[in-house]
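1. structure here, sequence nowhere to be found:
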C-alpha cells in the first residue's frame, strides 16, 4: 500500500486549516504536510493532526516575507542572512517538535554564485549538527516558477549533499519541478532516487492532479515501487475543482 500524503497548504482549501487533517484522513491519506504552519496555533494544529490519526510528514522553514505569498522562499543560500537563517531554523524546530513533523525542508532562497553555494553548505551543515535528530531536506525548484531560486538543478543538489556529508539531510523530489528542470522525471529519479526521502507530485501543465498530464505518473510510480521507495508520496497541486473529486490518482500509485 503506497504511503500517500496531502499537502494541506494546497489541498482541502475549501476548509479551514484546522479541519483539513480530518478531511485528508477521510479521503485515505496517511499523512499531511503543511508548507508554512507558522500562522497557526501549534497546539491546536497538532491536536487536529493527532485526532485525525495522520502523521505530519514535512514542514518548510519560515519564508522571508509572509506578506507576499508568491515571493522568494527561504534564505539559506543568501549572503548576509546567516543569523536570520539560524533564527528561522530554530523557529522551525520549535514547530516541528510541537507538531511532530518528521522532516523540515530548508529552502535556499534567491541567490547566485560561489559565495551563495558556500553559505548554503555552511548553513546546511550548521542546521544538521544543531538538530542531529531532526530529518532535513533540500529540494531543487525550477526557475520558471521561482525565478532566481538558488537550488535549481539535481546534479547541483547531489553535489551539495555529498559535500555537506551528514546523515540527517536528504533530497526532496518534486516530480513537477523535475519535469520543468530536466524534462525527464524518470531519468532524474534513476540518477538521484537513492538520495530521496520525500516525494511530491503534481500534473503538468497547470500543476493540477497528477493524472492525464505530460508526466507519465504510471511509469514514475512503477519506478518508485521497483526501487523500494518507502517514503511519503505527497500531492502538492492545485485541485482542478473540489479536492475530493480529484483523488483518483491515489489508486494509481
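-> The structure has been received and is ready for your questions. Small disclaimer: the values here were computed from a predicted structure and weren't measured.

2. all contacts plus neighbour counts: C-alpha atoms, from now on.
-> Noted.

3. how much space separates the closest residue to residue 118 other than its chain neighbours from residue 43?
-> Nearest residue to residue 118, sequence neighbours excluded (C-alpha to C-alpha, 6 or more residues apart in numbering): residue 77, at 7.8 Å. Going from residue 77 to residue 43 by C-alpha to C-alpha, to the nearest Å gives 31 Å.

4. ok, the two, which is more surrounded?
-> Legend: neighbour count by other C-alpha atoms under 10 Å for residue 77 and residue 43, higher for residue 77 (30 against 12).

5. and that one, which helix or strand is it part of?
-> Following DSSP states H and E, one finds residue 77 outside all helices and strands.

6. same check, this time on the one 10 residues further on
-> Element membership of residue 87 [criterion: DSSP H and E] is helix 82-99.

7. list the contacts of residue 242.
-> 12, 14 (C-alpha atoms under 8 Å, 6 or more residues apart in numbering).

8. who's in contact with the nearest residue to residue 133 once chain neighbours are set aside?
-> Closest residue to residue 133 apart from its sequence neighbours, by C-alpha to C-alpha, 6+ apart: residue 168 at 7.3 Å. Residues near residue 168 by C-alpha under 8 Å, 6+ apart: 128, 132-136.

9. let's have those residues in JSON lines, adding distance to residue 55.
-> JSON lines is the format used below for the contacts of residue 168 (distance: C-alpha to C-alpha, whole Å):
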{"residue": "128", "distance to residue 55": "22"}
{"residue": "132", "distance to residue 55": "21"}
{"residue": "133", "distance to residue 55": "17"}
{"residue": "134", "distance to residue 55": "15"}
{"residue": "135", "distance to residue 55": "15"}
{"residue": "136", "distance to residue 55": "16"}
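
10. what's next to the helix or strand just after the helix holding residue 87, contact-wise?
-> Per DSSP H and E, helix 82-99 leads on to strand 103-105 as the next helix or strand towards the C-terminus. With C-alpha under 8 Å, 6+ apart as the test, strand 103-105 has contacts from 57-61, 92-93, 96, 134-139, 172.

11. next helix or strand past strand 103-105?
-> Toward the C-terminus, strand 103-105 is succeeded by helix 113-130 as the next helix or strand (DSSP H and E).

12. on contacts alone, who are the packing partners of that next one?
-> Where contact means 3 or more C-alpha pairs under 8 Å, 6 or more residues apart in numbering; DSSP states H and E, helix 113-130 is packed against helix 82-99, helix 154-164.

13. now do 10 Å
-> Judged by 3 or more C-alpha pairs under 10 Å, 6 or more residues apart in numbering; DSSP states H and E, the packing partners of helix 113-130 are helix 82-99, strand 135-138, helix 154-164, strand 169-174.

14. presented hereafter is structure B, for comparison with structure A:
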C-alpha cells in the first residue's frame, strides 16, 4: 500500500502554514513534506509534527534567493561556499524534524553559459552534500524538473540524474522521481520507474505526484495513477509519495482519490 505525504507548500494553503499540519492529519495523512522550513524555528515545526502524529518525509536545502527567482545553487559556479552553508542549514533542520531525505536543487543555467562547467561544479557540490549527509544518516536526492514550469533548470531528465548519481557513487545519493515533471519532459513513466527502481546503484530515493498537465489532483488529467501506484508497490518502493500538487478547489474536498489508500 503506498504511503502518501501531503505537500504543505502546495496543499492546505487555505490555512496558515503551521496550521496545515493538523489539517493534513485530520484528512488521514501520516506524513508531510514542504519546500522550505526556514521561516520558522525547527522546534516549532517539530512540535506540530509531534502533536499531529506526523512524519517529516522531505524538504529542500536553502535554494539561494528564491524571491529573486533563484531555484537552487548546487550547479552554480562561484557559489560553492554558499552551497556548503545551505547543506549545513538543511541538515541542521533535518536533525530536529527527523526526515531521512534532503532535496538539493540544481539551479538555473543560461543558454550561453558553459554546461560542462556547471556540471563539474554540480558533481563536486553533490559529493560534498552526500558526504556531510552520510555522517548524519541522511540521504540526498536530486530532481529533474521540466523546463515549462522552471525554464532554464539545469537538470531535466531522469537518465541524466541517474548518470550523475552513478558517477559520484555515493550510496546515499539518489534521484527524486517527480512523475509530473517526468511526464511533461519524457513520458513513458512505467518503463522509467521499472528501469530506475531496479538499479544496483543510485535509484529512486523519493517519488512525487500531480495530475498532468494542470498539476491538480492525481485523478485529474492524462495519467492513470491507480496503475502507477500498484506498479510502485510491486517494485518494492518503501518510501513516501509526496503529493506535490495544487488542489483545484479546497484541499480536503479534492481528496476522493486518496480514500482507497487510507
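-> Received the coordinates, thanks. Small disclaimer: the values here were computed from a predicted structure and weren't measured.

15. and the residue nearest to residue 118 of structure 1, what's its match in structure 2?
-> If you follow residue 77 of structure 1 across to structure 2 using TM-score structural alignment, you land on residue 75.

16. aligned partner of the residue nearest to residue 133 of structure 1 in structure 2?
-> Checking with TM-score structural alignment, residue 168 of structure 1 has residue 172 as its match.

17. before we move on, what about residue 118 of structure 1?
-> Mapped onto structure 2 by TM-score structural alignment, residue 118 of structure 1 lines up with residue 120.

18. quick one: residues contacting residue 166 of structure 1.
-> Each residue near residue 166 of structure 1 by C-alpha atoms under 10 Å, 6 or more residues apart in numbering is listed here: 124-125, 128-129, 132.

19. I should have written residue 31 of structure 2 there, sorry.
-> With C-alpha under 10 Å, 6+ apart as the criterion, the residues that contact residue 31 of structure 2 are 3-7, 21, 24-25, 49, 52-58, 240-242.

20. how about it, what's its match in structure 1?
-> Match for residue 31 of structure 2 (TM-score structural alignment): residue 31.

21. any idea how far that match is from residue 73 of structure 1?
-> For residue 31 of structure 1 relative to residue 73 of structure 1 (C-alpha to C-alpha), the value is 23 Å.

22. got it, and residue 228 of structure 1?
-> Distance from residue 228 of structure 1 to residue 73 of structure 1, by C-alpha to C-alpha: 31 Å.

23. pretty sure residue 230 of structure 2 contacts residue 2?
-> Yes - at 8.1 Å, residue 230 of structure 2 counts as touching residue 2 under the criterion of C-alpha atoms under 10 Å.

24. so if I had to pick from those two, which one is more boxed in?
-> Ranked by neighbour count (other C-alpha under 10 Å), residue 230 of structure 2 and residue 2 place residue 2 first, with 15 against 12.

25. list the residues that contact the counterpart of the more buried one in structure 1.
-> Using TM-score structural alignment as the criterion, residue 2 of structure 2 maps onto residue 2 of structure 1. Neighbouring residues of residue 2 of structure 1 by C-alpha under 10 Å, 6+ apart: 29-30, 221, 224-225, 229-233, 250-253.

26. apply 8 Å and report the result again.
-> 230, 232-233, 253.

27. and what of residue 76 of structure 2?
-> Contacts of residue 76 of structure 2 (C-alpha under 8 Å, 6+ apart): 106-109, 118, 121-122.

28. with distance to residue 38 of structure 2 as extra columns, can I get these in CSV?
-> Formatted as CSV, those follow (distance: C-alpha to C-alpha, whole Å):
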residue, distance to residue 38 of structure 2
106, 19
107, 19
108, 22
109, 25
118, 27
121, 25
122, 23
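
29. same check for those residues, but in structure 1.
-> Contacts conserved in structure 1 for the contacts of residue 76 of structure 2, using both residues aligned by TM-score structural alignment, their matches' C-alpha atoms under 8 Å: 106-109, 118, 121-122.

30. reformat the residues you listed as TSV; add distance to residue 135 of structure 2 and neighbour count.
-> Conversion of these to TSV gives the following (distance: C-alpha to C-alpha, whole Å; neighbours: other C-alpha atoms under 10 Å):
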residue	distance to residue 135 of structure 2	neighbour count
106	22	25
107	25	22
108	29	21
109	31	17
118	26	19
121	22	20
122	20	23
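
31. pick the one among the residues you listed closest to residue 193 of structure 2.
-> Nearest to residue 193 of structure 2 out of these is residue 106 (C-alpha to C-alpha; 21.7 Å).

32. distance-wise, check that closest one relative to residue 160 of structure 2.
-> Relative to residue 160 of structure 2, and taking C-alpha to C-alpha, residue 106 of structure 2 is found at 12 Å.

33. now residue 180 of structure 2
-> 17 Å.

34. these two: which has the busier surroundings?
-> residue 180 (24 against 13).

35. that one contacts residue 207, doesn't it?
-> No - Residue 180 of structure 2 sits out of contact with residue 207 when judged by C-alpha atoms under 8 Å, with a separation of 10.1 Å.

36. tell me the contacts of residue 134 of structure 2?
-> residue 172.

37. in three-state terms, label it for me.
-> Three-state assignment for residue 134 of structure 2 (DSSP: H, G, I helix; E, B strand; the rest coil): helix.

38. and the equivalent of residue 188 of structure 2 over in structure 1, how far from residue 216 of structure 1?
-> In structure 1, the residue matched to residue 188 of structure 2 (TM-score structural alignment) is residue 184. Note on residue 184 of structure 1: its distance to residue 216 of structure 1, by C-alpha to C-alpha, is 10 Å.

39. same question for residue 198 of structure 1.
-> To residue 216 of structure 1, residue 198 of structure 1 is 19 Å away according to C-alpha to C-alpha.

40. if we can go back for a sec, now the contacts of residue 168 of structure 1: which count as buried?
-> 128, 134-136 (16 or more other C-alpha atoms under 10 Å).

41. list the contacts of residue 221 of structure 2.
-> Contacts were defined as C-alpha under 8 Å, 6+ apart; by that measure residue 221 of structure 2 touches 211-214.

42. okay then, goodbye and thanks.
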